[in-house]
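J.: sequence below, structure please.
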Amino acid sequence: MPRTGERGGPQTRARISEVATRLFLDRGFDMVTVAEIAREAGVSSVTVFNHFPRKEDLLLDRTVDAVELLRSAVRDRAPGVDVLASLRDVALGLVDTRHALSGVKDGSIPFFRTVAASPALVARVREIASDLQRTLAEELERDPAFEGDGGLLAAFFIAGYGTVLVETARRLMGGEPPSAVADDHRARLERLFDALRGGVC
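T.: Predicted coordinates:
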């Protein structure tokens, strides 16, 4: 028999993620075991790994959302809208809504500190960035309306977006006012897209 709450799919996944995030932020990523998370969430360790193949993904659980946003920016853009404009709208939309992927969501500082303190999480972030770059490049290569160099655009966009995020995290952890950091974050994204427009597309 499954333990309490092991069924339910998305609800089980959400509960595991919530418990894991709370424990990681309270105690640090490396100080919490998957067995502890499973026990706190009322599931087995096997169930945890069924939903999250890697321990790191218990905290970095927005990768699927990021992939879908990139794919949608390419596939679902309106006729006459080029890829760079679509990516810009998505990126700035995340900032304006303070989405978790924007880097400026309220309460993000404990998350940033937890990631920065764990070499395993930092390494996983880099792997995710590489996966996102590959995803975007593949989407661009399949898009008959895109005439630029998809590999270069994907590389520059993901690297640039990551650079903006890292600087924003550094400033927030340094105690700068969140509203000022968010305004500068948006301005730096605008500069990123201006540079991409002038140099890649």
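J.: only C-alpha atoms for contact and neighbour calcs from this point on.
T.: Noted.
J.: how about the helices in this protein?
T.: Here the chain has its helices, by DSSP state H, at 10-27, 34-41, 45-51, 63-75, 83-96, 109-116, 119-142, 150-173, 178-199.
J.: next, format those as CSV and append distance to residue 103.
T.: Output for the helices of the chain, formatted as CSV (distance: least, Cα to Cα, whole Å):
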stretch, distance to residue 103
helix 10-27, 16
helix 34-41, 25
helix 45-51, 24
helix 63-75, 13
helix 83-96, 8
helix 109-116, 9
helix 119-142, 13
helix 150-173, 6
helix 178-199, 9
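J.: of these, which is nearest residue 102?
T.: Set against residue 102 and scored by Cα to Cα, those come closest in helix 83-96, at 5.1 Å.
J.: what about the closest residue to residue 70 other than its chain neighbours, neighbour count?
T.: Residue nearest to residue 70 in three dimensions, not counting chain neighbours: residue 136, with 6.3 Å by Cα to Cα, 6 or more residues apart in numbering. Around residue 136 there are 23 other residues, counting by other Cα atoms under 10 Å.
J.: so residue 136 makes contact with residue 69?
T.: No - between residue 136 and residue 69 there is no contact under Cα atoms under 8 Å: 10.0 Å.
J.: for the comparison step, fold the sequence that follows:
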Amino acid sequence: MEKQGLRERKKQQTREEIANVATAMFAERGFENVTIAEVAHAAGVAKMTVTNHFPLKEDLVFDRAEHLIRELPATLVARPEGESVLAAARRGYAQRLAAHDPTLGHLGVRFARMVMDSPALTARERQIQVEAEQVLADELVALVEPGDELTARVVAAQISGVYRILYFTARKLLLDGLQGLEMVETLGAAAQRAFALLEADLSGFDPRPRLRSTP
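T.: Sure thing, here's the model as predicted:
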């Protein structure tokens, strides 16, 4: 078990090192101007190692995509008793903002410019946002009673929409020169206003895992 844990940590470390090297190269030369072979050479690994970790070249940049896609659904599903889905979404955003979670889009001017300068990266970024909404919708659908699936998907679209708007708002603020505490405070205030707009409709949406009858 310990060897397996060490092997997984080493694998994750290699993955992060490759992504860091690739992102630095892309930021300097442009995403389309750097090949996978060049990334592998710079990272000191085989080309196959790179493609094993990152089947899509774009995911060398968005190496935290899985976190972006899964974190919100996990927060909502695991929320404590008495906390609504909307309240959990609001809390989750505030916690991630305070923790400087880069998947909120508010860190790294060079990263932001690199993505905006690449049609392939902007397309993949939008695709990740769509995937995030789909995963959240599926998680909420699994919690509601039969017949309430449409409600769950509408709720997922509204909450995901707020997260998406805040993500791109963060990028605009970043490119406008906002950083540090001022960035966090500005985004925090924007999040409060955005979630407040959903309060009247979504504050009572509080589905819980359905109990399964024993055979």
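J.: picking up where we left off before, OK, contacts around the residue nearest to residue 70 of structure 1?
T.: 70-71, 150, 154 (Cα atoms under 8 Å, 6 or more residues apart in numbering).
J.: tell me, of the residues you listed, which are also contacts in structure 2.
T.: On the basis of both residues aligned by TM-score structural alignment, their matches' Cα atoms under 8 Å, what survives of those in structure 2 is 70-71, 154.
J.: go ahead and build a ChimeraX selection from the buried members of those residues.
T.: Those of those that count as buried under 16 or more other Cα atoms under 10 Å are selected in ChimeraX with:
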select :70,71,154
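J.: can I get the kept ones among the contacts of residue 136 of structure 1 in TSV including distance to residue 120 of structure 1?
T.: Below are these laid out as TSV (distance: Cα to Cα, whole Å):
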residue	distance to residue 120 of structure 1
70	25
71	27
154	25
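J.: who's in contact with the residue nearest in space to the middle of structure 2?
T.: Nearest to the geometric centre of structure 2 sits residue 68, at 1.5 Å (Cα atoms, centre = their mean). Applying Cα under 8 Å, 6+ apart to residue 68 of structure 2 gives the contacts 103, 132.
J.: let's see 7 Å
T.: Applying Cα atoms under 7 Å, 6 or more residues apart in numbering to residue 68 of structure 2 gives the contacts residue 103.
J.: just give me the match in structure 1 for it.
T.: In structure 1, residue 68 of structure 2 lines up with residue 66, judged by TM-score structural alignment.
J.: same check on residue 201 of structure 2?
T.: Checking TM-score structural alignment: residue 201 of structure 2 goes with residue 199.
J.: please apply the same query to residue 95 of structure 2.
T.: So residue 95 of structure 2 corresponds to residue 93, using TM-score structural alignment.
J.: and its match, how close does it get to residue 84 of structure 1?
T.: Distance, residue 93 of structure 1 to residue 84 of structure 1, using Cα to Cα, to the nearest Å: 14 Å.
J.: and the two? which has more neighbours close in?
T.: residue 84 (20 against 14).
J.: and the more buried one, what's its match in structure 2?
T.: Using TM-score structural alignment, residue 84 of structure 1 sits opposite residue 86 in structure 2.
J.: wait, doesn't that match sit right on residue 200?
T.: No - Residue 86 of structure 2 is beyond contact range of residue 200, at 10.4 Å (criterion: Cα atoms under 7 Å).
J.: measure residue 51 of structure 2 to residue 39 of structure 2 for me?
T.: 11 Å.
J.: looking at the two, which one has more neighbours?
T.: Per other Cα under 10 Å, whichever of residue 51 of structure 2 and residue 39 has more neighbours is residue 39, with 23 against 15.
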